[in-house]
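Q: Dropping a prediction and its sequence here:
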Amino acid sequence: MSWDSDLVDNVSDELFWDPKVDNVAIAVSAKAGTITLRGTVGSLREKREAKKAAQRVTGVLEVDNQLKVRLMDDAGRVDADIRGDVLQALMLDSLVPRTVDAKVLDGWVTLTGRVDWQYQRDEAEFVASNIVGALDVFNEIEIKNPKPNAGDLQESIKSAFKRNASLDAEGLHVSTDNGMVTVKGTVGSWAERDEAIDAAWSAPGVTAVRDDLTVTY
């Protein structure tokens, strides 16, 4: 069997194995290490979990997630109801500041506002993606951290890489520009890639992270 054929089998098995994903209506294909997911799922959360499952498989270089969200009863929800549920969920989450707002158009949720940290942006997006009827979430929340000293920021991120047992810090390179951090190099898995990007986001003063990492096996 070819490498791509093995990937299709392994990704399909991983989707079946993940209890958060209903793999019945998901088609998997592969080309040169890039996995494409097609079909329908019952929620945006399930669509994202399917992509994570595919990324966990050894040998997967990229995932093109073309899954469509469709409610199981095939009935849409009014945008105002979706927005109300999103705002209520955001308000109840202690990690999301009250400065975050949401609007909904045809089931597409857009998050706006300002926060201090990336984890707050991530949490708001996670919360919104769990709302029934949300077809996708656009995260336009801004980070308002003061701009750090470029040298201090670069060294603090490098130190974080070295402390992290899940990372090979020698293969990672960091550059900074006015709060924008670029991480380059090679990592051995998507999990390692996520660890590196999360570590970069955790440094005080970071307003954006550019992912130039390559996953190699």
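A: Received it, and whenever you're ready, just let me know what you need.
Q: When you work out contacts or count neighbours from here on, use the C-alpha atoms and nothing else.
A: Fine.
Q: Packing partners of the helix or strand hosting D198?
A: Element membership of D198, judged by DSSP states H and E, is helix 190-201. Counting contacts by 3 or more C-alpha pairs under 8 Å, 6 or more residues apart in numbering; DSSP states H and E, helix 190-201 packs against helix 150-163, strand 180-187, strand 208-215.
Q: Which of these sits closest to S43?
A: strand 208-215 (27.1 Å; C-alpha to C-alpha).
Q: just checking, what packs against that closest one?
A: strand 180-187, helix 190-201.
Q: Pretty sure Q66 sits against V41.
A: No: assessed by C-alpha atoms under 8 Å, Q66 is found out of contact with V41, at 10.6 Å.
Q: okay, those two: which has more neighbours?
A: Shown here are Q66 and V41; by other C-alpha atoms under 10 Å, V41 has more neighbours (23 against 15).
Q: what comes up buried for the helix holding D198?
A: Neighbour counts over helix 190-201 (16 or more other C-alpha atoms under 10 Å) mark 190, 192-193, 195-197, 199-201 as buried.
Q: and if you look at stretch 22-29?
A: Using 16+ other C-alpha under 10 Å as the test for burial, stretch 22-29 gives 22-23, 26, 28-29.
Q: ok, so of those, who is nearest L95?
A: Looking across the buried residues of stretch 22-29 and measuring by C-alpha to C-alpha, the closest to L95 is D22, at 29.3 Å.
Q: For that closest one, which residues are in contact?
A: 15-16, 41, 46 (C-alpha atoms under 8 Å, 6 or more residues apart in numbering).
Q: State the number of residues packed around G179.
A: 20.
Q: what's the spatially closest residue to it that is not a sequence neighbour in contact with, if anything?
A: Leaving aside its sequence neighbours, G179 sits nearest to V206 (C-alpha to C-alpha, 6 or more residues apart in numbering; 4.7 Å). With contacts defined as C-alpha under 8 Å, 6+ apart, V206 is in contact with 145, 147-148, 179-181, 200.
Q: and here's the other structure:
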Amino acid sequence: MRTQQMQTREETDPRDGWTRRLAAGLLALAPLVTYSSTAVAETDRDAQATTSRPSDEDIAAAVGRRLAGSFGENGGGLSAHADEGVVTLEGTASNLAIARRAVDLAETVRGVRAVVSQVSVSPESSADDATVVRNIRRAWLFDPATELLKLEASVNAGVARLTGSVGSHAEKHLAEEVVASIDGVVDIDNQIEVAYDERRTDREIHEELIGRLRSSVWIDPERVSVEVNDGDVTLKGEVESAAARRRAYHLAWIAGVQNVNHDQLEVAGTRRDDAQRPGRHPFPPDEAVERSLQAALQQDPRVDTSSVKVSVRNGTATLRGTVPTLQNKRAATRDARNTRGVWVVRNRLRVAPNARANDEDVGAQVNEALARDPFVNADFVRAAVIGGVAHLQGRVENEFDRRQAEKVTGSVRGVVEVLNELVVDTSWQDVDDSSMAQRLHDELWWSPHIYSKTIDLKVIDGAVVLDGKVESEFERRQVLRTIEDFGVRKIEDRLSVDRAP
């Protein structure tokens, strides 16, 4: 039955037309580079990158390749052009979350200073506003991180207006993130108020914010300064990417902050030399890392820290205790990996739901969540829950979809573990191993957070094999995330982290 379904999909897949031709054309235009320390082509381009920003034409082409490699039938109509490093995205997406992911992808391309989205959203369904409101409320209710928040939503012509009161900017942002994936939502007017428990002095805000920026692997603390005046925060300096710039903006919204201005926070126009790279700065002692990680966990609305204990030794962060949901456990891992000074994460948290759930009911909620997610084609993904363990089977188009299905499943209350048996089907890609390897080499160069020239990448029968060294766990994850989006069948990660200063 599964084979018959996949054949039907291939016969009707729109990517057999415009999108596949676009991807093939972009691949043919991509510069062919070798990602190794002895490559003359890359050495020349590295020398150029340390003196000037890539041209707008090259930036637009790189963003176009990233979009074509990451999106299937839902994103085939998106395009990009650049003007002095500012990328404008145009086209139509079937879901607001897809349009926002296009922005995320563009922000991770070297040379992009900012992204302006002119992507319109045209939902696939014809759900009326009342139905969309019900779906928003249901999504909030079934997400463990938002189920207790006092939120309201109204929808007019697809524009969702969110109201209510929460205790942090992170909760406000999370509530919007959940709504963005709802089919029928074309835009969001987030009017949720943040009610702080107490008023804080500018000095208190400044000290906490400096510590928060210093603890983030995304930010070079030596190149960013902070000013606070009556609760208004101004960020100045330089970051590695548009993605890091946005990350700094959200990090700045701590308790007591009334406004954040990051207009004077610029994206580096050239590639850093070896001495300036963030990975070469000395890392803080274990005690400081432990405090930073504890603070990050407490500020994350997806983590219940009431029974979580943190210890850091020689850069290895160990998490112990119990959490009520798998979402809590995975969010804690993510927070640890994003903390400067953490090299290895050992997550020994045990998922212990507050109440025993019926497997059949949990399975139904998982399948409903998968059907609601815009990135997962639920026609080819099946979930069954046995003893709280969710088993995922079926086929997806790339590693991002596979990872997304696992993320969605893990967010359902009652799921204590996910066994992801989804198979990445790359048959829709008419690209041989050699061409795919050349393309991935190029994409690694275009990532502003990947520096190492000692990465050896090979593609064998659609599977990627990675060897060599990187400077940090953060860089290693950037390598994996860059590759996962491009329709590879499997990734064998043999990269090692060189911790030498």
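A: Here it is on my side, so go on. None of these values were measured; they are calculated from a predicted model.
Q: ok, back up a step: other residues contacting the helix holding D198 of structure 1?
A: Contacts for helix 190-201 of structure 1 (C-alpha under 8 Å, 6+ apart): 55-56, 118, 157, 160-161, 166-167, 181, 183, 187, 206-209, 211, 213, 215.
Q: what secondary structure does the residue nearest to G179 of structure 1 sit in?
A: With DSSP: H, G, I helix; E, B strand; the rest coil as the basis, V206 of structure 1 sits in coil.
Q: Give the aligned equivalent of it in structure 2.
A: Aligned counterpart of V206 of structure 1 in structure 2: V257 (TM-score structural alignment).
Q: Roughly how far does its match sit from D189 of structure 2?
A: V257 of structure 2 sits 21 Å away from D189 of structure 2, going by C-alpha to C-alpha, to the nearest Å.
Q: Next, format the helices and strands packed on strand 208-215 of structure 1 as a markdown table and append distance to R83 of structure 1.
A: Converted to a markdown table, those look like this (distance: least, C-alpha to C-alpha, whole Å):
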| stretch | distance to R83 of structure 1 |
| --- | --- |
| strand 180-187 | 31 |
| helix 190-201 | 28 |
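Q: Among the ones you listed, which comes closest to V8 of structure 1?
A: If we rank these by C-alpha to C-alpha, the stretch that ends up nearest is helix 190-201, at 17.2 Å.
Q: Next, the angle strand 208-215 makes with that closest one.
A: Using axes from the mean of the first three to the mean of the last three C-alpha atoms, to 10 degrees, the inter-axis angle of helix 190-201 of structure 1 relative to strand 208-215 is 160 degrees.
Q: could you list every residue that touches the closest residue in space to G75 of structure 2 that isn't next to it in sequence?
A: Of all residues not flanking G75 of structure 2 in the chain, A93 sits nearest, at 6.0 Å (C-alpha to C-alpha, 6+ apart). Applying C-alpha under 8 Å, 6+ apart, we find A93 of structure 2 in contact with 74-75, 77-78, 99, 119-123.
Q: ok, the aligned residue in structure 1 for A93 of structure 2 to V8 of structure 1 distance?
A: Matched across to structure 1, A93 of structure 2 falls on V41, judged by TM-score structural alignment. Counting by C-alpha to C-alpha, the gap from V41 of structure 1 to V8 of structure 1 is 19 Å.
Q: V206 of structure 1 now?
A: Computed with C-alpha to C-alpha, the distance linking V206 of structure 1 and V8 of structure 1 is 37 Å.
Q: cool, and Q154 of structure 1?
A: 39 Å.
Q: quick one: the strands in structure 1?
A: Using DSSP state E, the strands found in structure 1 span residues 26-31, 34-41, 62-65, 68-69, 101-105, 108-112, 114-115, 136-139, 142-143, 172-177, 180-187, 208-215.
Q: my bad, should have said the stretch 401-501 of structure 2
A: Taking DSSP state E, counting those that start in this stretch as the criterion, the stretch 401-501 of structure 2 carries its strands at 417-420, 423-424, 455-460, 463-470, 490-493, 496-497.
Q: Tabulate the ones you listed in a markdown table, adding columns for distance to T482 of structure 2 and mean neighbour count.
A: A markdown table is the format used below for the strands of the stretch 401-501 of structure 2 (distance: least, C-alpha to C-alpha, whole Å; neighbours: other C-alpha atoms under 10 Å):
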| stretch | distance to T482 of structure 2 | mean neighbour count |
| --- | --- | --- |
| strand 417-420 | 21 | 17 |
| strand 423-424 | 16 | 18 |
| strand 455-460 | 13 | 19 |
| strand 463-470 | 12 | 19 |
| strand 490-493 | 11 | 16 |
| strand 496-497 | 17 | 16 |
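Q: could you redo those as TSV and give each row distance to D46 of structure 2?
A: Below are the strands of the stretch 401-501 of structure 2 laid out as TSV (distance: least, C-alpha to C-alpha, whole Å):
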stretch	distance to D46 of structure 2
strand 417-420	39
strand 423-424	33
strand 455-460	15
strand 463-470	17
strand 490-493	25
strand 496-497	22
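Q: For R372 of structure 2, find the nearest of those.
A: strand 417-420 (18.5 Å).
Q: related to what we said a few turns ago, any idea which of the helices and strands packed on helix 190-201 of structure 1 is most buried?
A: Comparing those by mean neighbour count (mean count of other C-alpha atoms under 10 Å), strand 180-187 ranks first with a mean of 19.
Q: Count the neighbours of whatever residue of structure 1 lines up with E177 of structure 2 for me.
A: For E177 of structure 2, the aligned residue in structure 1 is F126 (criterion: TM-score structural alignment). Look at F126 of structure 1: counted by other C-alpha under 10 Å, it has 16 neighbours.
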